[in-house]
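Engineer: got a sequence here, can you build the structure:
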Amino acid sequence: MSTTAQANATLKREAWGRLRKLPSGRWQVRYPGPDGKTYTARTDDDKPLTFVTKTDARTWLASLQTRMARGLWEPPEVTAARLRAEVAAETARSMGFEEYSQRWLKMIRDEPNRQGKQRAVGTIRSYKGKVIGYLIPEFGDTPLREINVERIKKMTDRLDRIPAPLNPKSKFNGITRPVLVVLMMILRQAAREGLISSVPDISVPKQKSVRHDADHDSGDDVATPVQVEALYAAVPDKWAIAILLAAWCQLRRGECLGLQRRDIEWRDDGGATLHVRRQLNANTGGYTTLKTEAGQRSLSIPRLMLVRLRQHLDTYVASEPNAPVLPTDAKGSVPLSNTRWGYLWM
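Structural biologist: You can find the predicted model right below:
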């Protein structure tokens, strides 16, 4: 008997579908699909499926015909893709907090925010500090779906017991709220991705002062001219101009430290204009743009400080346009750091 004849002899037409005995002795099934195509039996993960006996093959073929009659059939590759997606979704729903938080950090670093802008390096570093310093030690590999109101409440209670760095007697330490804000950002993103059904019903407390008690008078925060002069006299000469820039030009610390010689424009009328263009970032240690476009501004420098400002520039600031107004060393090219400035107040 020829090879073709032998193959035909092993290919048996059923009432519906075909059975074929393979050289291995196992049975193969082929059947017509509702879409008009002919399919070979495959497993749910889209691999070839054969049967030990002819009876097994016929039983499988009968069950398949029943599924088709009920409208439950789909092409093998579609079934495999659906099952893979379901497994991936279940794996994601079981993802531990540490794994997901690292993925979240990468997302906020690489993708723009809702306004279409990339997040500042300092912002990302701040979020990372909260995640690594507080959230991962708290939750570790806990599945996201197990982080509920009770777990979060236990975390906030522990954080609340950390003394405030600036005022150990204060009821508010300035730690709990920013950590909780970052946690809720992570959980909201997990909910948007369908990894958790909903975000725990947690109310983030309002920002509280860590420097003052509840009976503090906010008017005490405004320095009087006499106090400004006292501070000016107390700070080392090469950095004292920062006191006047903060008091009379209303510059923030990072804005003061980020000033360069080119930012001070002397006018023909004897006055001067200050251009605030950048800041020295406390997180990165380098120059960064200001957080908002409104932060970039030009203002007239009060005349009461012009003489001191000119003396400062002549004595301590290098002649290059990009020389820092507050250098670490006189005439130096390295700006005074946020950390070193902080030690002046200790």
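Engineer: going by C-alpha atoms from here, please, whenever you check contacts or count neighbours.
Structural biologist: Fine.
Engineer: are we agreed that residue 12 is in a strand?
Structural biologist: Yes. The assignment for residue 12 by DSSP: H, G, I helix; E, B strand; the rest coil puts it in a strand.
Engineer: which residues touch it?
Structural biologist: 18-20 (CA atoms under 8 Å, 6 or more residues apart in numbering).
Engineer: again, only using 10 Å
Structural biologist: 18-21, 29 (CA atoms under 10 Å, 6 or more residues apart in numbering).
Engineer: how about residue 156?
Structural biologist: Applying CA under 10 Å, 6+ apart, the residues near residue 156 are 175-177, 179-180.
Engineer: in the stretch 201-346 of the chain, which spans are helices?
Structural biologist: 225-234, 241-248, 253-257, 306-316, 338-343 (DSSP state H, counting those that start in this stretch).
Engineer: before we go on, could you also do this sequence so I can check it against the first one:
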Amino acid sequence: MARRHGYSVRELKSGRWQVLLRDPETGRYFGAGSYADPKQAEVEGQRAAAEQAGGTWLDPRRGEVSLSDYMAGWLAARKATGQHGDRYASEAARMARLHVLPTLGPRLLVELRPPVIRAWYDALVARRVAAAGTPGLVPAKSYRLLSAVLNTAAHDELIRANPCTIPGAGVERSDERPLVEPDRIGDMVEALPERWQAMALTAAWCGLRFGELVGLQRRHVDLLHGTLSVERPVAEVEGRLVAKAPKSRAGRRKVTAPGPLVPVLEAHLARFGEPGPDGYVFVGPLGGMPRRSNWSTMWRKASAEAGLDGVTLHDLRHASGTMWAQLGATAREIQHRLGHGSPAAAHRYQHAAERRDRELADRLGALMDATSIAQPSRKKPQPGAGTGG
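Structural biologist: Below is the predicted model:
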């Protein structure tokens, strides 16, 4: 084993080459990683020794904690400090348990290098494609969660840098959702039981989310001024329905209902709403709040009956945002109405409106082509013909 200034490199029985660094406090040497290529080991040793001399060295032993242990503490801290709401905390814990920790959990943080992360991600994508024919959203969400955890580890100086470096891996690429035309909204609503028709109409014309609709109480509905106040959406967390403040300030908002929707809500409250200011607006026949699972079963049956297979309640919210954009609303106005924390989603609705405008223009062009009046006359002018005189 040849010793250099501040480090040494030795060959292990496995054939790999180990870097040994000198601890500046004790003077003893300790293992700081092994490499298949002796030249790479030399480079890493030189880099570490130079960082020690320059005061920027990060002791790799700080990262000798398993991802499983570190991630458990990270998730608990985010939930305790309110950085993760109940619903996302439950979802993040589930993603970690099912998609991240089975492969990477036993690994030490210091062992999580870009090739390890890439192998895990590629295998996750391959499994999802084999199971469903498409990656779906799981790989992107799982990668984004892991990247956030390791970004904190880098800030805590447990690792040198975040090893999640795959371009675009955390970007969700959802399939294009169907755009529900305004005249089809009525078909969808009529296929629903009467008790739930006002809820679907409110999603379509006010753009509220499922949890926001379920959380509406009588005191949130101002029939005189035609407004709905979104204050305490309901989320399902580990089987329990929990009402709490929106996860962002943008989510807490007042939405103006279109005039024709107000009498619909008034009639609904008279027949189906719970009594009292804290009574819930949308409840089942026995007074229970709707759950996503029960709602989805009923909705799928109604959408099939209406000839709108695959359309979801959330698609009605998308329809609301798109119609708002088509009417000329600015990105900020769409952002406020739909309760988005950033204008990025609002821009998507504007782009959807532009695509719809292009489709309508193309249809108009086809109509023009089919009519003789669309084409200017190509007859040659007769000799001596003029415009006046």
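Engineer: show me how to select, in ChimeraX, the buried members of the contacts of residue 12 of the first structure.
Structural biologist: A single ChimeraX command selects the buried members of the contacts of residue 12 of the first structure (16 or more other CA atoms under 10 Å):
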select :18,19,20,21,29
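Engineer: could the contacts of residue 12 of the first structure go into JSON lines alongside distance to residue 342 of the first structure?
Structural biologist: Output for the contacts of residue 12 of the first structure, formatted as JSON lines (distance: CA to CA, whole Å):
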{"residue": "18", "distance to residue 342 of the first structure": "83"}
{"residue": "19", "distance to residue 342 of the first structure": "83"}
{"residue": "20", "distance to residue 342 of the first structure": "83"}
{"residue": "21", "distance to residue 342 of the first structure": "84"}
{"residue": "29", "distance to residue 342 of the first structure": "79"}
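Engineer: in strands only, show me the contacts of residue 12 of the first structure.
Structural biologist: If you go by DSSP state E, the contacts of residue 12 of the first structure have 18-21, 29 in strands.
Engineer: so which of these comes closest to residue 64 of the first structure?
Structural biologist: Within these, the smallest distance to residue 64 of the first structure is 10.9 Å, found for residue 29 (CA to CA).
Engineer: shouldn't the closest one be in contact with residue 18?
Structural biologist: Yes. Residue 29 of the first structure is within contact range of residue 18, at 5.8 Å (criterion: CA atoms under 10 Å).
Engineer: which residues do these two both contact?
Structural biologist: With CA under 10 Å, 6+ apart, residue 29 of the first structure and residue 18 have common neighbours 11-12, 40, 57-58, 61.
Engineer: name the nearest of these relative to residue 187 of the first structure.
Structural biologist: Nearest to residue 187 of the first structure among these, counting by CA to CA, is residue 40 at 44.9 Å.
Engineer: how about the strands in the stretch 101-250 of the second structure?
Structural biologist: 221-222, 227-230, 234-237, 240-243 (DSSP state E, counting those that start in this stretch).
Engineer: what helices and strands are in contact with the last one?
Structural biologist: Applying 3 or more CA pairs under 10 Å, 6 or more residues apart in numbering; DSSP states H and E, we find strand 240-243 of the second structure packed against helix 86-95, helix 210-214, strand 234-237.
Engineer: point out the most buried one among those.
Structural biologist: Mean neighbour count (mean count of other CA atoms under 10 Å) peaks for helix 210-214 among those, with a mean of 22.
Engineer: show me what that helix is packed up against.
Structural biologist: Under the contact rule (3+ CA pairs under 10 Å, 6+ apart), helix 210-214 of the second structure is packed against helix 194-206, strand 227-230, strand 234-237, strand 240-243, helix 292-305, helix 313-326.
Engineer: that helix maps to which residues in the first structure?
Structural biologist: Under TM-score structural alignment, helix 210-214 of the second structure corresponds to residues 253-257 of the first structure.
Engineer: quick one: that stretch to the second structure mean distance?
Structural biologist: In the superposition with the second structure, the average deviation recorded for stretch 253-257 of the first structure is 1.2 Å (mean CA distance after the TM-score superposition for the first structure).
Engineer: hmm, who's touching that stretch?
Structural biologist: 239, 241-246, 249-251, 276-282, 287-290, 295-296, 324-327, 335-338, 341-342.
Engineer: and residue 187 of the second structure, how many residues sit next to it?
Structural biologist: By other CA atoms under 10 Å, the residues close to residue 187 of the second structure number 16.
Engineer: give me every residue that touches the aligned residue in the first structure for it.
Structural biologist: Here residue 187 of the second structure is matched to residue 230 in the first structure, going by TM-score structural alignment. Counting by CA under 10 Å, 6+ apart, residue 230 of the first structure makes contact with 224, 243.
Engineer: do you know how far residue 230 of the first structure is from residue 240 of the first structure?
Structural biologist: 11 Å (CA to CA, to the nearest Å).
Engineer: before we move on, what about residue 282 of the first structure?
Structural biologist: When residue 282 of the first structure is compared with residue 240 of the first structure (using CA to CA), they lie 20 Å apart.
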